[in-house]
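Q: the sequence and its predicted three-dimensional model are supplied below.
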Amino acid sequence: MTGDDEAEPTRDDDGVLDAQRPGFVYFLGYGLMAPIARFVFRPTITGKKNIPKTGRVILASNHLSFIDSLVIPLTAPRRVQFLAKSTYFTGTGPKGWVSRNFFTSIGAVGVERGAGQAAQDALDAGRRILESDNAFAIYPEGTRSLDGRLYKGRTGVAWLALTTGAVVVPVGLIGTEEIQPVGAKVPRIRKIAVKFGEPIDVSKHGNASSGKARRQATDEIMAAIHALTGQELAGSYNESPPAGALHKIADRVFPRERR
């Protein structure tokens, strides 16, 4: 049950849902949701000019709430894609249709759950998005912070940037945890701030195959995010991710390199 302008998502041989070109559902969803969200929540948005209008760009953000994955696509000046579990796209009946079209409308790309190859599949999905000269949003912390502190970044973000040549735009989200606190099912109306920092070229750190280069690049990105948010630094990885499937995927995608 999809419109003629929105193709059914397909999976490759590794079980990763292919990124779809924006169709009618995306433009309709974005056209309706973005102005409504800006009117209701009245976010303070700064630094939109820092996001290149074309080409490969990674939006690397802190992570405080499930709502973050809506806030970033709805406030960025260009289409942004991110990962979501594939079952959001493969359901049947009216509920499956609503889920599929909603996540398509906000730029999500499905990945299969599972051990072993699943982590690389997810990274490869992000790489394909970037190699198509699109924007891709990820959370280097791997999962949302339950205590409001900024945790150490995992190096998947650096691998993506160094592999694809994408620039990294740090993103600072402030107040999103007040819209939908942990355990809350209904969002609340609260003021938030979205800060897009200056683009970072991490190529100076070295090759993607170097653990040292990945670590240094990730630390530079996290320092830029911290400068935007002013969060207290945890000084460690977020070792206790929520039990949700999407967060389990994120935990595999962004490994804990300790160099």
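A: Yep, that arrived.

Q: contacts and neighbour counts: CA atoms only from here.
A: Fine.

Q: can you pull the contacts of residue 253?
A: Contacts for residue 253 were tallied using CA atoms under 8 Å, 6 or more residues apart in numbering; they are 119-120, 122-123, 142, 156.

Q: can you select the buried ones among the residues you listed for me in PyMOL?
A: Buried residues among the contacts of residue 253 (16 or more other CA atoms under 10 Å), as a PyMOL selection:
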select buried, resi 119+122+123+142+156
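
Q: ok, residue 249 to residue 114 distance?
A: Distance check for residue 249 against residue 114: by CA to CA, to the nearest Å, it reads 8 Å.

Q: again, but for residue 238
A: Taking CA to CA, one finds residue 238 at 21 Å from residue 114.

Q: cool, and residue 228?
A: Residue 228 is 34 Å from residue 114, where distance means CA to CA.

Q: who's more crowded, those two?
A: Using other CA atoms under 10 Å as the criterion, residue 228 and residue 114 rank with residue 228 on top: 19 against 12.

Q: mind checking the SS state of the more buried one?
A: helix (DSSP: H, G, I helix; E, B strand; the rest coil).

Q: doesn't residue 74 belong to a strand?
A: No - counting by three-state DSSP, residue 74 falls outside a strand, being helix.

Q: so it makes contact with residue 29?
A: No - at 10.0 Å, residue 74 and residue 29 do not qualify as touching, with contact defined as CA atoms under 8 Å.

Q: which residues do the two both contact?
A: By CA under 8 Å, 6+ apart, the residues touching both residue 74 and residue 29 are residue 106.

Q: let's bring in a second model and compare:
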Amino acid sequence: MALYNLTRTSIRGLVGGLCRPTITGLENVPSSGPFIVACNHLSFLDSVLVQALLPRRVGFFAKAEYFTGTGLKGYAMKSFFEGVGSIPVQRDQQAASVAALRTLLDILEDGGGVGIYPEGTRSRDGLLYRGRTGVGWLALTSGAPVVPVGLIGTENLQPAGKKTVKPGHFTLRVGAPLYFQKTGPEHALPARRQATDRVMDAIAELTGQERAESYNRNRPEG
């Protein structure tokens, strides 16, 4: 916990000083109990920013390789991702797979917060793509509220294909929690689809992004 608090405080101070972000709606994050953050995805930095700026710990997936490196660089990378509360996931394991979702479900059942990108991977063209139904599965199975988060401008901090970060203003908007009746894991696919669409509508309202009718077919970053 000490590492988490230190890492988050450091990132928050750095981001606040260099980027001067506009942040609204933090009061919408539940003060206790499980919750699911559902966010649009524009930049590699999105998870770190959400984890640092929200008032409670949020577990997003990060590649397992970030936790297994050797030497000073490997230690630093592992400490950083552990410090922000990231969850290791195998490169060949899709974030929406049943095994991965059950990892998030375990955290929710312990009263924690988890983060998920319903689009699956980053939008390279700024469109908001159709949501994959993993977020609906989590919401209906756990009964945890879904907190929609909209990011605007984070794609300019680290454009796709670039390794360097360019400080700049961005906006983080937290919407009102969405509540779904807990049904457990045995629920019909249409219910999962309906819940997911409701989440995506909330994200679109926060970001103002143009909607895409299709799924994002870009390959996850390697």
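A: In hand now; what should we look at? The structure presented is a predicted model; accordingly, all values stated were derived computationally and were not measured.

Q: please flag which of the contacts of residue 253 of structure 1 sit within strands.
A: Using DSSP state E, the subset of the contacts of residue 253 of structure 1 located in strands is empty.

Q: closest to residue 49 of structure 1 out of the contacts of residue 253 of structure 1?
A: Using CA to CA, residue 156 is the member of the contacts of residue 253 of structure 1 that sits closest to residue 49 of structure 1, with 25.4 Å.

Q: could you pull out the strands in structure 2 for me?
A: Under the criterion DSSP E, structure 2 contains strands at 22-24, 35-39, 61-63, 87-89, 113-116, 146-152, 171-174.

Q: need those strands in JSON lines with mean neighbour count and distance to residue 125 of structure 2, can you?
A: JSON lines is the format used below for the strands of structure 2 (neighbours: other CA atoms under 10 Å; distance: least, CA to CA, whole Å):
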{"stretch": "strand 22-24", "mean neighbour count": "13", "distance to residue 125 of structure 2": "22"}
{"stretch": "strand 35-39", "mean neighbour count": "26", "distance to residue 125 of structure 2": "16"}
{"stretch": "strand 61-63", "mean neighbour count": "19", "distance to residue 125 of structure 2": "23"}
{"stretch": "strand 87-89", "mean neighbour count": "20", "distance to residue 125 of structure 2": "26"}
{"stretch": "strand 113-116", "mean neighbour count": "26", "distance to residue 125 of structure 2": "20"}
{"stretch": "strand 146-152", "mean neighbour count": "25", "distance to residue 125 of structure 2": "13"}
{"stretch": "strand 171-174", "mean neighbour count": "21", "distance to residue 125 of structure 2": "18"}
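
Q: of all the ones you listed, which one is nearest residue 188 of structure 2?
A: strand 146-152 (19.0 Å).

Q: so that closest one corresponds to what in structure 1?
A: Using TM-score structural alignment, strand 146-152 of structure 2 lines up with residues 168-174 of structure 1.

Q: tell me the average deviation of that stretch from structure 2 after fitting.
A: Its aligned residues in structure 2 lie a mean 0.4 Å from stretch 168-174 of structure 1 after superposition (mean CA distance after the TM-score superposition for structure 1).

Q: identify all contacting residues around that stretch.
A: 50-51, 57-64, 68, 161, 192-202, 221-222, 224-226, 228-229.

Q: just stretch 184-204 of structure 1 next, same as before
A: 40-48, 50-51, 75, 158, 161-162, 165-176, 178-180, 217, 221, 224-225, 228.

Q: give me that answer again for 6 Å
A: Residues from elsewhere that reach stretch 184-204 of structure 1 (CA atoms under 6 Å, 6 or more residues apart in numbering): 41, 43-48, 50, 167-175, 179-180, 217.

Q: what's near enough to touch residue 144 of structure 1?
A: When contacts are counted by CA under 6 Å, 6+ apart, residue 144 of structure 1 touches 63-64.

Q: which position in structure 2 pairs with it?
A: Aligned partner of residue 144 of structure 1 by TM-score structural alignment: residue 122.

Q: and residue 190 of structure 1, by the same measure?
A: Using TM-score structural alignment as the criterion, residue 190 of structure 1 maps onto residue 168 of structure 2.

Q: can you give me the helices in structure 2?
A: Using DSSP state H, the helices of structure 2 run over 2-19, 46-53, 71-83, 98-109, 134-142, 189-207.

Q: just put these in a markdown table and tack on distance to residue 183 of structure 2.
A: Formatted as a markdown table, the helices of structure 2 follow (distance: least, CA to CA, whole Å):
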| stretch | distance to residue 183 of structure 2 |
| --- | --- |
| helix 2-19 | 33 |
| helix 46-53 | 28 |
| helix 71-83 | 32 |
| helix 98-109 | 14 |
| helix 134-142 | 5 |
| helix 189-207 | 10 |
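
Q: let me know which of those is tucked in deepest.
A: For the helices of structure 2, the largest average neighbour count (mean count of other CA atoms under 10 Å) is found in helix 134-142, namely a mean of 25.

Q: now that one, how far from the centre of its chain.
A: Chain-centre distance of helix 134-142 of structure 2: 15 Å, with CA atoms, centre = their mean, to the nearest Å.

Q: what's in contact with it?
A: Residues contacting helix 134-142 of structure 2 (CA under 6 Å, 6+ apart): 96, 182-185, 192, 195-196.

Q: go on, stretch 122-133 of structure 1?
A: With contacts defined as CA under 6 Å, 6+ apart, stretch 122-133 of structure 1 is touched by 55-56.

Q: pull the number of nearby residues for residue 94 of structure 2.
A: Counted by other CA under 10 Å, the residues lying close to residue 94 of structure 2 total 14.

Q: nearest residue to it other than its sequence neighbours?
A: Residue nearest to residue 94 of structure 2 in three dimensions, not counting chain neighbours: residue 100, with 7.3 Å by CA to CA, 6 or more residues apart in numbering.

Q: show me what the one you found lines up with in structure 1.
A: Match for residue 100 of structure 2 (TM-score structural alignment): residue 122.

Q: on that earlier part again, out of the strands of structure 2, nearest to residue 222 of structure 2?
A: Proximity to residue 222 of structure 2, assessed across the strands of structure 2 by CA to CA, is greatest for strand 61-63 (8.7 Å).
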